[in-house]
Every structure is written in C-alpha cells, then in structure tokens.
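> sequence unavailable; structure follows:
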C-alpha cells in the first residue's frame, strides 16, 4: 500500500519506536497523527513532520477515539495504524519477601499494552472501513502492532509485561481474519533489544546495554529505532504480508534472567 496522500495514527509516537515510525511514514507522504501522553515532545515531533498531535492515553476509549477523529479530520483517508504505546513492569509472581504480585500493577500493564492496542485497532479499523478501497484487491488499510520477544520468552519478573505482549501476538491472526472483510491487514512485530531512550544515557546505562547485547547472535549490537521503522514501512507496503508475527531481534533468545 502506498501511504502517500493518506493519514496514519501512531500511538506512542512521541519517542522511541513510535517516533521513528511516525517520521518514516511522514517521509513516505502520510499525514501522521502522533498519539501520545507526552504533550511537549509529541507536539514537537508532529510539527517537525507536518503532522497532528493528540494527547492520548490508549487505555481511555474516548481519547483514542479523539485521535481517530483527528486523522479523519485531516481530510486524508486513514490507511495506517501503528500501535507502539506501551509500558514495562518487573515483579515476580511471588516476590522475594513472600508477597504476591500486586494485581493493580498487573492490571495497569494489561490495560495500557493489550487493551490500549485493542482500542486503537478496533476504533481506527471502524474509521478505515468507511474509506474507499485503495486498490483492485479492495485493500483499505494496514495495522502494525508492537509486541515483544518477551511475549515468546518472558524472563523472570516479566509476568505482566509478557502476558500483555503475548495477548497482542495472540490476537494477530484472529484480527486479520476479522478485518479481512473490510480490507484491512494486521501484522505484529516482536522487537528484541532496541536502543531507545528507555535505557537512559548515563555511563551505567552503557554498561547495562552491553550486558543486554551479549545474547544477540548478529549483528552484535542493539537494534535501532530507524530499523524498526523500516520494517513497519515494509509491512505497510508489502500487500501480501498479513496475519504474521515477525521477530525483530538479531537472533536473540532470552534466558530466564
């Protein structure tokens, strides 16, 4: 699908993987809605790429709908959704002090990562369904969701995070089958260790990053956000990619911890 002249929504578009994806799709000619909680950074990114910023908590249905409405209001047909908003959390099922995992933190991670992804996918798809087909196949749009290799190989303390990302993986094929009726493709990327601001910039963070890179097969480094964005664009532009879960991890296989 050619995104030139269309609109796109990127959740988590103010930083990291989302920002890189927003910039890549803007370069391809899309008008991008940057949906993020970080108002200052989100507006800056949107201004730089000629897009629109909408302050969005993806777990809030009304705020997600506002982001979708903003995409429709651009006057460009909504064709692309990239779900990259998410949060992390580390806590054992039973902690070292003997206390059980806090259900409130578990629920929060599920609400943002899994339900947030579901919210944007379903509400945006409903808007995409109202557009005219973009090609002879009847294609109208593409959804790219972001999970994690932790969905497949969750480490110690990643119970909530792995459950949320595993849910995204699990709904990929059913969503693709559901949305085929309106000409929408759905794919999911499972990133490994990607160098984003989440790891910080202190000298200690570099030491930490070096440890993370150790299990990577090749190339022996962290992935880059622009490489992720390149994959997003490839999934959008390759019309036969549908219902797939793609590892993006340099061949890493997570150990228990």
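Thanks, I have the structure now. The model shown is predicted, which means the values in this text are computed figures rather than measured ones.

> make it CA atoms for all contacts and neighbour counts henceforth
Will do.

> do a quick rundown of the helices in the stretch 1-150 of the chain.
Along the stretch 1-150 of the chain, counting by DSSP state H, counting those that start in this stretch, helices occupy 16-27, 39-49, 61-73, 103-109, 116-128.

> tilt between the second one and helix 16-27?
Between the axes of helix 39-49 and helix 16-27, defined by axes from the mean of the first three to the mean of the last three CA atoms, to 10 degrees, the angle is 30 degrees.

> which strands and helices sit next to helix 39-49?
helix 16-27, strand 31-36, strand 52-55 (3 or more CA pairs under 8 Å, 6 or more residues apart in numbering; DSSP states H and E).

> indicate which one of the ones you listed is closest to residue 77.
Across the helices and strands packed on helix 39-49, residue 77 has its closest neighbour in strand 31-36 (9.6 Å, CA to CA).

> give me the contacts around the closest one.
Applying CA atoms under 8 Å, 6 or more residues apart in numbering, the contact partners of strand 31-36 are 5-14, 22, 25-26, 42-43, 45-46, 49-57, 67, 70-71, 74, 76, 85.

> if we can go back for a sec, need the helices of the stretch 1-150 of the chain in TSV with mean neighbour count and distance to residue 171, can you?
Output for these, formatted as TSV (neighbours: other CA atoms under 10 Å; distance: least, CA to CA, whole Å):
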stretch	mean neighbour count	distance to residue 171
helix 16-27	24	21
helix 39-49	18	28
helix 61-73	20	19
helix 103-109	15	17
helix 116-128	22	9
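
> turn those helices into JSON lines, including distance to residue 200.
Below are the helices of the stretch 1-150 of the chain laid out as JSON lines (distance: least, CA to CA, whole Å):
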{"stretch": "helix 16-27", "distance to residue 200": "12"}
{"stretch": "helix 39-49", "distance to residue 200": "17"}
{"stretch": "helix 61-73", "distance to residue 200": "28"}
{"stretch": "helix 103-109", "distance to residue 200": "21"}
{"stretch": "helix 116-128", "distance to residue 200": "25"}
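
> and these: which comes nearest residue 253?
helix 16-27 (20.8 Å).

> check the offset of the closest one from the chain's centre.
11 Å (CA atoms, centre = their mean, to the nearest Å).

> and that helix, what does it pack onto?
Right, helix 16-27 is packed against strand 7-11, strand 31-36, helix 39-49, strand 78-83, helix 225-237 by 3+ CA pairs under 8 Å, 6+ apart.

> try it against this one:
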C-alpha cells in the first residue's frame, strides 16, 4: 500500500513509539494526525506533515471527532492507523498493601485494550467508505501489543492482560475487516528506549540490555517505526503479530 498522498492516524503520537512512527509516516509523504492527551502534545516537537489532535482514546466522541478531522481531505484518504497509546503501571495481584487496585486494573484495560479497539473500529468505519485502490485495498491498522502478552513478569498482571487482548484481537479483526480491504496486524515490542525508561538509571538500562540475546541493546523507537512502515508496504501481511525483541524471552522477574 502506498503511503504518499494519504492520511494516517497515530495514537500516542506525541512521544515514544508513536512520535517515531508519526515522523516516519510524515517523511514518507503521509499527512499524519497524531492523537495524544493535551499535556503530551504540549511537549511534542513540531514536525512538518504532522497535525496534533488532543484525544483521549477512552472517549469515543473524542476519537470520532479526530477521525472525522483525518477523513476530510478526499485527495489524501485515510489509509493507515497505528495504535501506540498505552500505559504500563506495575502492581502485584497480592502485594504488601493488599489486593491489586481494581480501578487501576480497569484503567489499564480501558486504555490499552478498549482504547485500541475503539480506534480500530471507528477508523475502520471511515476507511471502509474510501475508494479502494486497484488491488481492492483500503487501509491497514497496526496495533501495539508487547512481549509481556507472552512473557508477563511479576507485577504485570494488568499490563499483560491488556496486551494479550491485543494479540487475541488481531486475527478476528483481520477476518472481520477483510471484506472492506482493510488489513490488521500487531507489533509486540520488547524493551524499547522510550521516555519512560529515561527516568531509570544507566546501570538499570544496561542490565535490561544484557538480557537481550542479539543485538544486545534496547530497541530504538525508530525500529518500531520501520517495522510499521514495512507492514504497510507488504500487502500480504495480515492477521499477524510480530515480535520485535531481539529474541528476548522475559524471566519471571
């Protein structure tokens, strides 16, 4: 699928994986709508080809408003959607303070899983109304899981649940949307050098990198972006979850 002269939506587009992906899509000729919370957008860099839209992915009306904005240019139809918005708090099911905060568990599921599904469904509705290309294609949606979907560690019950849901969503979503010419894939990153990791010590980051078989380092957000663009480019990739982890398999803790 061609990226040039199309529109794209990237959630969590103000930082980390989302920012790298938005920049890569814009550099490839797409008009990118980067959705993020207002406070995140305030810190986001100005990039040619990127329009920031304050959006809470757990709010269906805000999502619909953003999708409507991204769908107005008939000369640049909405073709690409990348879901990067998410949170990753840590808490044990039974900890020193008692049972896992159920409201926290619900929040993680609502943002990571239900938020991704909301964006997937609402954007699919808009993409389905566009004119297909000569191959019957209309678009591709890329969701973000995590290797925690497979190798969840101590304290990752909520996060792993949400990301496991993304993996489980991938194939049925691809099958549901096949009749509209919309592909669905998922990327499951390992440990990525994101702003979240910038708050920990260099020693801690080095310890994380040492556990990766090869290359023995943390992933860069740009490597996620490159894979997202490769999925868009390869029309036969559909219904698949791709691990991007340097062959890492997480230990229990």
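Nice, I can see it. Computed from a predicted model, the values in this text were never measured in an experiment.

> circling back: turn the helices and strands packed on helix 16-27 of structure 1 into JSON lines, columns for distance to residue 107 of structure 1.
As requested, those are exported to JSON lines (distance: least, CA to CA, whole Å):
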{"stretch": "strand 7-11", "distance to residue 107 of structure 1": "20"}
{"stretch": "strand 31-36", "distance to residue 107 of structure 1": "20"}
{"stretch": "helix 39-49", "distance to residue 107 of structure 1": "25"}
{"stretch": "strand 78-83", "distance to residue 107 of structure 1": "19"}
{"stretch": "helix 225-237", "distance to residue 107 of structure 1": "28"}
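
> residue 183 of structure 1: which of those is closest?
Set against residue 183 of structure 1 and scored by CA to CA, the helices and strands packed on helix 16-27 of structure 1 come closest in strand 78-83, at 10.4 Å.

> that older thread, among the helices and strands packed on helix 16-27 of structure 1, which comes closest to residue 174 of structure 1?
strand 78-83 (16.7 Å).

> out of the helices of the stretch 1-150 of structure 1, which gets nearest to residue 235 of structure 1?
Nearest to residue 235 of structure 1, of the helices of the stretch 1-150 of structure 1 and by CA to CA, is helix 16-27 at 11.7 Å.

> and that closest one, how far from structure 2 on average?
For helix 16-27 of structure 1, the mean deviation from structure 2 after alignment is 0.5 Å (mean CA distance after the TM-score superposition for structure 1).

> not counting its own residues, what contacts that helix?
3, 8, 10-13, 32, 34, 45, 49-51, 82-85, 196-197, 225-226, 228-230, 232-233.

> what's the angle from that helix to strand 31-36?
Comparing the axes of helix 16-27 of structure 1 and strand 31-36 via the same axes, to 10 degrees yields an angle of 170 degrees.

> so helix 16-27 of structure 1 matches what in structure 2?
Mapped onto structure 2 using TM-score structural alignment, helix 16-27 of structure 1 covers residues 16-27.

> and what of stretch 139-148 of structure 1?
Aligned by TM-score structural alignment, stretch 139-148 of structure 1 falls on residues 137-146 of structure 2.

> in the matching stretch, what's buried?
137, 138, 139, 140, 141, 142, 143, 144, 145, 146 (16 or more other CA atoms under 10 Å).

> using a markdown table, lay out those residues together with distance to residue 102 of structure 2.
Shown next, in a markdown table, are the buried residues of stretch 137-146 of structure 2 (distance: CA to CA, whole Å):
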| residue | distance to residue 102 of structure 2 |
| --- | --- |
| 137 | 42 |
| 138 | 39 |
| 139 | 37 |
| 140 | 34 |
| 141 | 30 |
| 142 | 29 |
| 143 | 25 |
| 144 | 23 |
| 145 | 22 |
| 146 | 22 |
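
> quick one: which of these is nearest residue 90 of structure 2?
residue 146 (14.5 Å).

> ok, residue 227 of structure 1 to residue 155 of structure 1 distance?
Noted for residue 227 of structure 1: a distance of 24 Å to residue 155 of structure 1, by CA to CA, to the nearest Å.

> next: residue 104 of structure 1.
Distance of residue 104 of structure 1 to residue 155 of structure 1, given as CA to CA: 20 Å.

> again with residue 103 of structure 1
On the measure of CA to CA, residue 103 of structure 1 and residue 155 of structure 1 end up 19 Å apart.

> and what of residue 24 of structure 1?
Counting by CA to CA - residue 24 of structure 1 and residue 155 of structure 1 are separated by 31 Å.

> likewise for residue 165 of structure 1?
Per CA to CA, residue 165 of structure 1 is found 13 Å from residue 155 of structure 1.

> between the two, which is the more surrounded one?
The neighbour count for residue 165 of structure 1 versus residue 155, taken as other CA atoms under 10 Å, is higher for residue 165 (26 against 17).

> the residue in structure 2 that the more buried one lines up against: what's it in contact with?
With the correspondence set by TM-score structural alignment, residue 165 of structure 1 lines up against residue 163 in structure 2. By CA under 8 Å, 6+ apart, the contact list for residue 163 of structure 2 reads 112, 113, 144, 145, 146, 148, 149.

> please repeat the previous calculation with a cut-off of 10 Å.
86, 108-109, 112-113, 143-150, 152, 169, 188 (CA atoms under 10 Å, 6 or more residues apart in numbering).
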